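*Asks:* Build me a structure from this.
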Amino acid sequence: MKFKYEPLVSIITLTYNHENYIAECIESVLCQTYENWEMIILDDASTDKTPYIVERYAKKNKKIKFIRNEKNKGPLYLDENYNTALKECKGEWIGYLEGDDVLTKKSLEYRIMALNSIDENQRKYISLLHGKAGRIWMDSNIIDIVEYMHFDKRIINNDPIGAALNYFLLGLNFIYPGSVLINEKKLQKIGGFIQYPKEIRLVDFPTWCYLTLEGKFLFLDKILYFWRRHDKSITMNYNIEISKAVIKFIEKFWQENENRIPEKIKNNLRSYLGYHTKLELLKNLIMNCDFNEAKFVYEEIKNMNLSNLMQEHIVFRLKRTITFLALKLKSSFILKLALSIKRKKYDKILGTYQPFFFKNLEF
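*Replies:* So this is what the prediction gives:
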């Protein structure tokens, strides 16, 4: 499909030891129905065959640029890797695709279609476009679609500017990284991809928060990519560390930007900073049977009633009730049971995973 506005899209892909998945990732970009793209792949000193696979694709297609680190920087320096790749980008819009994830065939076409649905003046005020996602569960070989639970258009479109902070500063990250297009000028304005503290081990959530103050968002009600879940490889201690780092980031962001946050949002959120992340931390501590630390977190959030702040989705209200009950019973079983029920009720299973499955999807 031809559009009046056909900007170059730069897709940044970080990869490390993805020899089993990187070809699938690259092929999902090669088969895009929108053709004005470039792909910048940075390999963080893989020890497997990943760089050789990428190099083979890069030699065949000039739209693929390959950067290879001599030494592994690891998850504590993701921002350095992403910003190294960003320097090579020539596009007006920046995409984000990890080396084991895949795009749907019309992913870029749908995003460009959305940008064409608004006029040039409106596009200037968009800092980020985002959409929906699916998952590839590697432990069960199941493909499913994530139920999108955030229905407030003001929040998901960050309209007025800053509205998305109503969720972000609670610790709710409703944006799926592989679905985004980021306005390159606005990304450069905030200094590129942000990772603070280093222990947060991600750049998406901190970067979204800063982009919230630079322009509106544009939400697209389409499945734009699938991200791969390796559940067994994620330890509970890792999740606990991430939750603590997110809380630290939220507190820093608030201190740095309090004067820029709209007054109404500021007054609403002051007493609730990091609430949902703290609830997630409480859940992870219970799952890890660390009940002493869990009690401290519980005391901090037990009297926070978000009904005065926002209309919570029923899933979040149930999560609070079940997590508090699990602490009282000192049992993680109820949390595991609730998660299983939630997935069965809210997530739509598409079928069994097969490599390169995206080529046969009619999304």
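*Asks:* drop to CA atoms for contacts and neighbour counts, all remaining ones
*Replies:* Fine.
*Asks:* contacting residues around Ile12?
*Replies:* By CA atoms under 8 Å, 6 or more residues apart in numbering, the residues touching Ile12 are Met39, Ile40, Ile41, Leu42, Tyr82, Ala85, Leu86, Ile94, Gly95, Tyr96, Leu97, Glu98.
*Asks:* do that again at 10 Å, thanks
*Replies:* Ile12 makes contact with 38-42, 65, 82-83, 85-86, 88-89, 94-99, 178 under the criterion CA atoms under 10 Å, 6 or more residues apart in numbering.
*Asks:* ditto for Ala23
*Replies:* Applying CA under 10 Å, 6+ apart, the residues near Ala23 are Thr50, Ile53, Val54, Arg56, Tyr57, Gly99, Asp100, Val102, Pro355, Phe356.
*Asks:* mind checking how far Ile156 is from Lys328?
*Replies:* 35 Å (CA to CA, to the nearest Å).
*Asks:* So between the two, which is more surrounded?
*Replies:* Ile156 (22 against 11; other CA atoms under 10 Å).
*Asks:* where along the stretch 101-250 of the chain do the helices fall?
*Replies:* Secondary structure of the stretch 101-250 of the chain by DSSP state H, counting those that start in this stretch: the helices cover 107-116, 120-124, 153-156, 165-168, 184-189, 204-212, 236-257.
*Asks:* quick revisit: now restrict the contacts of Ile12 to buried residues only.
*Replies:* Buried members of the contacts of Ile12, scored by 16 or more other CA atoms under 10 Å, are 38-42, 65, 82-83, 85-86, 89, 94-99, 178.
*Asks:* how about this one, so we can line them up?
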Amino acid sequence: MERTEEEIMQSWKGDRTLPLVSICTITYNHGKYISEALDSFLAQQTNFPFEIVVDDDCSPDDTAEVIRKYMEKYPNIISARLRNENVGMMINGIENKQRAKGEYIALCEGDDYWTDPKKLQIQINEMKKYPNCNLSFHPVSELIDGVKGNILSNYSEKHNIFTVPEVILGGGPFIPTPSIIIKKVAVDNIPDRFLVNAPVGDYFIQIFGSIKGGALFINKCMAIYRSNVIHLNTKITKKNKVINTHKLKQRFPQLLFALTISI
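*Replies:* Just a heads-up that it's a prediction; the model follows:
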């Protein structure tokens, strides 16, 4: 990333210390990928302040070292926690989002990255047109062994609102994680028990984010999703998330009822 911190922040309006968007990123063994992710965040061109909140779960590779170098270069933008003990993906993810200061949270794991420098600005502009909508997402390009494949979640030729039943029945892969922007208040309202014990934590984020105003689909591909990266601390691949959510989809009536009485 060649832009300096001041060059990134010069277009921001308002108090630079009060980010509108928090880019929340969890990492584990992402040494080969994290630079590409961080560069794509720092390339964002916005008229509002944003922060990058990174939590590394005691990676055995050089992930923490790479993050530390970025944090030293961008101390007013990047806030990193480099754990000395592995706590697991769910706890790391929950505490990562709790550190966010922004009104909105943009999600992207450390092995994925964004491809459009206007992504944050585009999504925030669209979400402001739908004030009752707490979550937005968009299509992403699948990357397998370094080769771009299918466009995932390309549901419509125009913007659309999907209801919470559609999100639940769509399963975990319905909304790609690196495409999500969600209001922090919606994340804060998710009971920890849903996330700590969830087979796929981002699935519940999608559901709770779409409960009140649906999920806003934006018809523009703006991210890369590495579908075959193995998360060694959980012993599952990203593609296996569809298996984990299958039983939840079968229990749709009970799940919808539980969500209704929990809010």
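*Asks:* Find the nearest non-adjacent residue to Leu82 of the second structure, please.
*Replies:* Asp56 (5.0 Å; CA to CA, 6 or more residues apart in numbering).
*Asks:* What's the one you found aligned with over in the first structure?
*Replies:* Under the alignment (TM-score structural alignment), Asp56 of the second structure pairs with Asp43 in the first structure.
*Asks:* who are the neighbours in contact with its match?
*Replies:* Asp43 of the first structure sits next to 13-18, 50-51, 54, 66-72, 81, 99 when contact means CA under 10 Å, 6+ apart.
*Asks:* measure the spatially most central residue of the second structure to Asn96 of the second structure for me?
*Replies:* With distances taken as CA atoms, centre = their mean, Leu107 lies nearest the centre of the second structure, 1.4 Å away. With distances taken as CA to CA, Leu107 of the second structure is found 11 Å from Asn96 of the second structure.
*Asks:* Mutual contacts of the two, please.
*Replies:* In contact with both Leu107 of the second structure and Asn96: Cys24, Thr25, Ile26, using CA under 10 Å, 6+ apart.
*Asks:* out of those residues, which one sits closest to Gln206 of the second structure?
*Replies:* Using CA to CA, Cys24 is the member of those that lies nearest Gln206 of the second structure, at 15.0 Å.
*Asks:* for that closest one, helix, strand, or coil?
*Replies:* Assigned with DSSP: H, G, I helix; E, B strand; the rest coil, Cys24 of the second structure falls in the strand class.
*Asks:* Per the alignment, it pairs with which residue of the first structure?
*Replies:* So, by TM-score structural alignment, Cys24 of the second structure is matched to Ile12.
*Asks:* Repeat that for Cys133 of the second structure.
*Replies:* In the first structure, Cys133 of the second structure lands on Ile126 (TM-score structural alignment).
*Asks:* What of Ile211 of the second structure?
*Replies:* So Ile211 of the second structure corresponds to Leu213, using TM-score structural alignment.
*Asks:* and what of Gln45 of the second structure?
*Replies:* So Gln45 of the second structure corresponds to Thr33, using TM-score structural alignment.
*Asks:* Report the separation between Gly88 of the second structure and His159 of the second structure.
*Replies:* With CA to CA as the criterion, Gly88 of the second structure and His159 of the second structure are 36 Å apart.
*Asks:* Surely the match of Ile211 of the second structure touches Leu187?
*Replies:* No. Contact criterion CA atoms under 10 Å: Leu213 of the first structure and Leu187 do not qualify, at 11.3 Å.
*Asks:* Overlap in contacts, the two.
*Replies:* Contacts common to Leu213 of the first structure and Leu187, judged by CA under 10 Å, 6+ apart, are Ser127.
*Asks:* Just say helix, strand or coil for Arg68 of the second structure.
*Replies:* Assignment for Arg68 of the second structure (three-state DSSP): helix.
*Asks:* How many neighbouring residues does it have?
*Replies:* Neighbours around Arg68 of the second structure, by other CA under 10 Å: 17.
*Asks:* need the contact list for Tyr104 of the second structure.
*Replies:* Tyr104 of the second structure makes contact with 19-23, 50, 124, 134-135, 181-187, according to CA under 10 Å, 6+ apart.
*Asks:* Closest one of the residues you listed to Trp12 of the second structure?
*Replies:* When the contacts of Tyr104 of the second structure are ranked by distance to Trp12 of the second structure (CA to CA), Phe50 comes first, at 8.7 Å.
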